[in-house]
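1. Return atomic coordinates for the entry below.
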Amino acid sequence: MLSELFPQFLEQKYGYFHCKDCKTRWESAYVWCISGSNKVYFKQLCRKCQKGFNPYRVEAIQCQTCFKTRCSCPQKKRHIDLTRPHRQELCGRCKGKRLSCDNTYSFKYIV
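-> Predicted coordinates:
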């Protein structure tokens, strides 16, 4: 496999999800993509039917006012509240993996 020869980095991004079975929609700031792309590496489970999904849309995590990753804008819009609780039991990266999203200290990880 190429990833064994050439390590790839993961970037944390913001994703929009939709379960077509039970019509549940959710958003998450814990979407992990191959660096430089929107290719999702881990699925998330729907909280109602427990089926795994990739997001239908992925965006960089940034302030929608100043367009920076980290900012000090007084009025913060979505994408920047990374302190919101993370449902580890629904996360493909956290569930049964060696590294959970809550132990993230940097935006990039090697896979």
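2. Could you use CA atoms for every contact and neighbour count after this?
-> OK.
3. can you confirm residue 50 is in a strand?
-> No. Assigned with DSSP: H, G, I helix; E, B strand; the rest coil, residue 50 falls outside any strand and is coil.
4. What count of nearby residues applies to the nearest residue to it once chain neighbours are set aside?
-> In this structure, residue 50 finds its nearest non-sequential neighbour in residue 90, 7.7 Å apart by CA to CA, 6 or more residues apart in numbering. Applying other CA atoms under 10 Å, we find 17 residues neighbouring residue 90.
5. I'd like the structure of this one too, to check against the first:
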Amino acid sequence: MFRGRRQRGRGRRPRLERKYGFFGCSSCKGHWESAQVYCVEGTKKVYFKQECKRCNMACNPYRVEDIECPRCGLPVADCKENGGCYDEDDVDEEEEEEDDDDYDERHVDAKKPHRADLCLKCRSGWKCT
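-> This is a model prediction of the structure:
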């Protein structure tokens, strides 16, 4: 009926925005955090899972937050809008955390490389970095 027209929402990925996520594997009980969580823009709906490095189970984060500027603590969008101090090189990648005491605080290591082998976004051919 509508030949040549593309149906809305089919065949295209939604616009994504980068977030910070807290992960917990239901299989082996491992925990980690990542600044490479990609959500549908304007939501906290995760588009790509990450694999647990212990048991290779694909996991969604149990909590997702905006990425904060490490210098001023504001969400990155607010920092950039105000002509702030945010720099992409300051953002942390991923950190494995074994201590169960403090899962409300971020445990970050800016020097730790992104694990593309565990990232389903990277493995789909749509690289994070």
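6. What does the superposition give as a TM-score?
-> Once superposed, chain against chain, the TM-score is 0.73 (TM-score structural alignment, normalised by the length of structure 1); 96 aligned residues with a CA RMSD of 2.5 Å.
7. quick one: the helices in structure 1?
-> With DSSP state H as the criterion, structure 1 has helices at 2-5.
8. What does the residue nearest to residue 50 of structure 1 correspond to in structure 2?
-> Alignment note (TM-score structural alignment): residue 90 of structure 1 maps to residue 118 of structure 2.
9. Please verify my assumption that its match contacts residue 53.
-> Yes. Counting by CA atoms under 8 Å, residue 118 of structure 2 touches residue 53, with 6.8 Å between them.
10. quick one, what contacts the residue most central in space within structure 1?
-> Central residue of structure 1 (CA atoms, centre = their mean): residue 31, 1.3 Å from the mean position. The contact partners of residue 31 of structure 1, by CA atoms under 8 Å, 6 or more residues apart in numbering, come to 12, 13, 14, 15, 40, 42, 58.
11. Pull up the gap between the counterpart of it in structure 2 and residue 62 of structure 2, please.
-> Here residue 31 of structure 1 is matched to residue 37 in structure 2, going by TM-score structural alignment. The spacing between residue 37 of structure 2 and residue 62 of structure 2, counted by CA to CA, to the nearest Å, is 12 Å.
12. which residues are in contact with both of those two?
-> What both residue 37 of structure 2 and residue 62 touch, as defined by CA under 8 Å, 6+ apart, is the set residue 21.
13. No more questions from me, cheers.
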